[in-house]
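In: the sequence and its predicted three-dimensional model are supplied below.
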Amino acid sequence: MKTRAAVAIAPETDLEIREVDLDEPRADELRVKIVASGVCHTDAIIRDQWYPVPLPVVLGHEGAGIVEAVGSAVQGFSVGDKVVMGPAFCGACEQCLAGHPMYCVNFYDRNFGVQRPDGSKAFSDSQGAIGSHFFGQSSFAEYTNVVAHGAVKVPDNAPLEILGPLGCGIMTGSGAVLNVLKPTPGSSIAVFGTGSVGMSGMLAAKAAGATTIIMVDIVPERLEFAKELGATHIVNSKEVDPVEAIKEITGGGVDYALDTTGVPAVFAQMTKSLTIRGHGALVGAAKLGTEAPFDIGTLLLTGIKISMVIEGDAVPKEFIPRLISLHARGMFPFDKLIKKYKFEDINQAFVDSADGSTLKPVIVF
């Protein structure tokens, strides 16, 4: 069938909206009519070739839509089902079987290989094949074929226009907090970075019962917005030393900390802001080969733990419904992070995401 898709063609170059051919869904796939798709930092860094992903490719990995066709081997889905798409995974390796599919040993190939395991691609046009199956979905298209086991059914009354980011950015921040750090009621946490991932982590910490929530950034407007959403303290790290500020607020350091920036200096600050036996997590993506300072001489004495976290260490079919339930009860208002854009304005959404003027752009088809 014919469909429109936004195609990444070169680093730091606008996506091209083209009419392309979409092949038939395979036995293990769903064809989904995309209602909306979030724009994530990962889309931008792949467009710009931080990771060596073949171009051209249809990006997009925070899709939500309606099932149009069901592959012959797929069970549990019907035409008309509403779905949110999470990352792809093999479902058979030791990590998948242990309940950690975001650490699938085949994660890179399934999500960044931009083709099916057999080498085929779902999209093409007169210029040739176009990469597909980015994160199992390539949701910057009006219609796409997705890996069925990465799709999550949601209720018929679910607001698909806002749910796509639950499949990556918002899942990453909230999952790092709820699934990995697991703050206890009454505990303290510092979140470095007030983008959508950091704000999601903050909302999750609040839902978990943390009572000292410190947001760290250099943008005053975003810090004030964080306070409106529930941060108890804000620290402008352009004006003060954030480690000293956090230790002063908490009387020695935070129980938990989250770095959403991927900036080496910020990672070092995060490690130093923890109290004795504190637990920190990194979710911010950096270029391959990036190294960060880590004071093993001093930090050895603290007994801290640092986790590297992908996609919130979530099981999407279990975790996304939890987030939807929290949102429905007013305990996780992630919709306040979202600004909607028309498909034709997708490149403006990338610009606004990069300069921070929009926390979480969502393309509505």
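Out: Yep, that arrived. Numbering: from 1, shown residues only.
In: going forward, measure contacts between C-alpha atoms and count neighbours the same way
Out: Noted.
In: ok, then the element right after whatever helix or strand Leu323 lives in?
Out: Leu323 is part of helix 316-328, with elements assigned from DSSP states H and E. Where DSSP H and E defines the elements, the next helix or strand beyond helix 316-328 is strand 338-342.
In: the stretch 101-250 of the chain: strands as residue ranges?
Out: 123-125, 128-130, 143-147, 151-154, 188-192, 212-217, 233-236 (DSSP state E, counting those that start in this stretch).
In: quick one: residues contacting Gln269.
Out: Pro242, Val243 (CA atoms under 8 Å, 6 or more residues apart in numbering).
In: try 10 Å this time
Out: Gln269 sits next to Phe192, Asp241, Pro242, Val243, Glu244, Ala257, Asp259, Pro293, Phe294 when contact means CA atoms under 10 Å, 6 or more residues apart in numbering.
In: check which element follows the one helix or strand it maps to along the chain.
Out: Secondary-structure element containing Gln269, defined by DSSP H and E: helix 264-272. Using DSSP H and E, the helix or strand that follows helix 264-272 towards the C-terminus is strand 274-282.
In: now that next one: buried residues?
Out: Buried residues in strand 274-282, counted by 16 or more other CA atoms under 10 Å: Leu274, Thr275, Ile276, Gly278, His279, Gly280, Ala281, Leu282.
In: how about CSV for the strands of the stretch 101-250 of the chain, with distance to Ile17 and mean neighbour count added?
Out: Shown next, in CSV, are those (distance: least, CA to CA, whole Å; neighbours: other CA atoms under 10 Å):
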stretch, distance to Ile17, mean neighbour count
strand 123-125, 12, 20
strand 128-130, 13, 17
strand 143-147, 13, 28
strand 151-154, 25, 22
strand 188-192, 35, 30
strand 212-217, 35, 26
strand 233-236, 39, 20
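In: for the closest residue to Pro25 other than its chain neighbours, give me its contacts.
Out: Computed as CA to CA, 6 or more residues apart in numbering, the closest residue to Pro25 that is not its neighbour in sequence is Asn145, at 5.6 Å. Shown in contact with Asn145 (CA under 10 Å, 6+ apart): 22-26, 28-33, 67-71, 121-123, 132-133, 136-139.
In: below is an additional structure, to be compared with the one above:
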Amino acid sequence: MRIDAAVVSVPGGPFEVSPVELDSPQAGEVLVRIRAVGICHTDLGMRATWSKHRCPQVFGHEGAGVVEAVGPGVTRVRPGQTVCLTYRSCRSCRQCLAGHPAYCIAGLNTAGRPDGTPTITRDGEPVFGGFFGQSSFATFAITHEDNTIPVPETLSPVIAAPLGCGVQTGYGTVTRVVRPAAGATLTVYGAGSVGLCSVLAAARAGARVIAVDPIAGRRALAEKFGACATIDPTSTDDLAAEVIASHGRGTDHAIDTTARQDVFAAAVAAAEPRGEIALVGIGRALEFDVMSVLYKGLSIRGVIEGDVVPDEVIPELADLYAAGQLPLDDLITVYPFAQINQAAADSLGGATIKPVLLVDA
């Protein structure tokens, strides 16, 4: 079928919204009419570093829409159902069976079909798809039974879209991994969409939350979401000392969304003995003083997708939003799909927190 997709032809190149051909869904696959899709920093980071051998490529992994058709064997969703798209998992490996599908060993999120046949072509030539099992920067997407999650039809697609990655990452890191006790000190480094959702979840748990971010508007939102204090890291020469002074002691739990060396070093220095640091930002190598970590007894761990089971957490998040307890409207800026390059630039420049593209299929 003829659709429009935002194709990246070369690594670091622009999104080219152009007509392409999308295949029909095969066994286990689902055809979804995309109504909205969030832009995540992972999309933009991968665009910049993607191999030239896997271009042209369609990114996008925070899609939301309506099931148009299903392939053979699909039973979990049906045509006409409103859905949120998330990451893929095999549901049968050791990690999936243990309730940690974000660490699925099958490697499904950057691969296409097992037989190598393309889901997308342009002018008769293959276009790489299957990014997070969806490639949802498009008017329609081929998804899979395992990453297509039903949501209430009353839930706006603009709200549903970021639930499948950014929101569940921030919320899940707190509720599924860190699990702070009431009164615990928790510092969130970086108040983007992931960080702000972490602030919200930690405040709901009764933790004493401090948010660190250089942008005043984001610090204001962190306070609205329950942070007891915020810090502008550009206003101090010693961020760790500022964090400790604001808390009155070290940090029991830290969540770093930045993947910046200076921020990570401050998180280690500000940590309470036997504290923990959860790394959720995508970046390159980070270094630390082994002796500082050793003598403090710190735990440092990476967290992908909030270590959540999407089938469980996405309905939970939809319910929280419906109950007025998840103010995602404060984070989202809506752009027409055709303005994807402007939305991406605004996201990278910090002008928006969570850009969501409204797709008119």
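Out: In hand now; what should we look at? The model shown is predicted, which means the values in this text are computed figures rather than measured ones.
In: quick one: TM-score?
Out: The TM-score (TM-score structural alignment, normalised by the length of structure 2) is 0.95; 358 aligned residues with a CA RMSD of 1.5 Å.
In: quick one: the helix holding Leu323 of structure 1 aligns where in structure 2?
Out: Aligned by TM-score structural alignment, helix 316-328 of structure 1 corresponds to residues 310-322 of structure 2.
In: hang on, the earlier thing: nearest to Phe365 of structure 1, of the strands of the stretch 101-250 of structure 1?
Out: Phe365 of structure 1 sits nearest to strand 143-147 of all the strands of the stretch 101-250 of structure 1, at 10.0 Å, using CA to CA.
In: which residues touch Gln137 of structure 1?
Out: 29-32, 58-63, 85-88, 111, 114, 143-148, 150-151 are the contacts of Gln137 of structure 1 under CA under 10 Å, 6+ apart.
In: let's see 6 Å
Out: For Gln137 of structure 1, the contacting residues are Val146, by CA atoms under 6 Å, 6 or more residues apart in numbering.
In: roughly how far apart are the aligned residue in structure 2 for it and Glu29 of structure 2?
Out: When structure 2 is aligned by TM-score structural alignment, Gln137 of structure 1 is paired with Gln134. Distance of Gln134 of structure 2 to Glu29 of structure 2, given as CA to CA, to the nearest Å: 10 Å.
In: which residues are in contact with each of these two?
Out: Joint contacts of Gln134 of structure 2 and Glu29 (CA under 6 Å, 6+ apart) are Thr143.
In: ok so, going back, among the contacts of Gln269 of structure 1, name the buried ones.
Out: Looks like those have Phe192, Pro242, Val243, Ala257, Asp259 buried, using 16+ other CA under 10 Å.
In: wouldn't the fourth one be in contact with Ser187 here?
Out: It stands for Ala257 of structure 1. No: if you go by CA atoms under 6 Å, Ala257 of structure 1 and Ser187 don't touch, sitting 11.1 Å apart.
In: what does Ile296 of structure 1 correspond to in structure 2?
Out: In structure 2, Ile296 of structure 1 lands on Val290 (TM-score structural alignment).
In: same deal with Val263 of structure 1?
Out: Under TM-score structural alignment, Val263 of structure 1 pairs with Arg260 in structure 2.
In: give the burial count for that match, as a bare number.
Out: 16 (other CA atoms under 10 Å).
In: measure it to Ala266 of structure 2 for me?
Out: 10 Å.
In: over to Gly71 of structure 2?
Out: Gly71 of structure 2 is 50 Å from Ala266 of structure 2, by CA to CA.
In: could you export the buried ones among the contacts of Gln269 of structure 1 as TSV, including distance to Leu163 of structure 1?
Out: Formatted as TSV, the buried ones among the contacts of Gln269 of structure 1 follow (distance: CA to CA, whole Å):
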residue	distance to Leu163 of structure 1
Phe192	24
Pro242	33
Val243	35
Ala257	26
Asp259	24
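In: so which of those residues belong to helices?
Out: Counted as lying in helices by DSSP state H, out of the buried ones among the contacts of Gln269 of structure 1, are Pro242, Val243.
In: just give me the closest of the buried ones among the contacts of Gln269 of structure 1 to Gly164 of structure 1.
Out: Nearest to Gly164 of structure 1 among the buried ones among the contacts of Gln269 of structure 1, with distances taken as CA to CA, is Asp259, at 22.8 Å.
In: was I right to think that closest one contacts Ile189?
Out: No: Asp259 of structure 1 is not in contact with Ile189 according to CA under 6 Å; the separation is 11.0 Å.
In: end to end, how far does stretch 228-242 of structure 2 reach?
Out: For stretch 228-242 of structure 2, by CA to CA, the gap between its terminal residues amounts to 14 Å.
In: chain center to that stretch, what's the gap?
Out: From the chain centre to the centre of stretch 228-242 of structure 2 is a distance of 26 Å (CA atoms, centre = their mean, to the nearest Å).
In: about what we covered before: show me which of the contacts of Asn145 of structure 1 are buried.
Out: 22-23, 25-26, 28-33, 67-71, 121-123, 132-133, 136-139.
In: which member of the buried residues of strand 274-282 of structure 1 is positioned nearest Val362 of structure 1?
Out: Set against Val362 of structure 1, the nearest of the buried residues of strand 274-282 of structure 1 by CA to CA is Leu282 (24.4 Å).
In: show me what contacts whatever residue of structure 2 lines up with that closest one?
Out: Counting by TM-score structural alignment, Leu282 of structure 1 corresponds to Leu279 in structure 2. Contacts for Leu279 of structure 2 were tallied using CA under 6 Å, 6+ apart; they are Asp256, Gly302.
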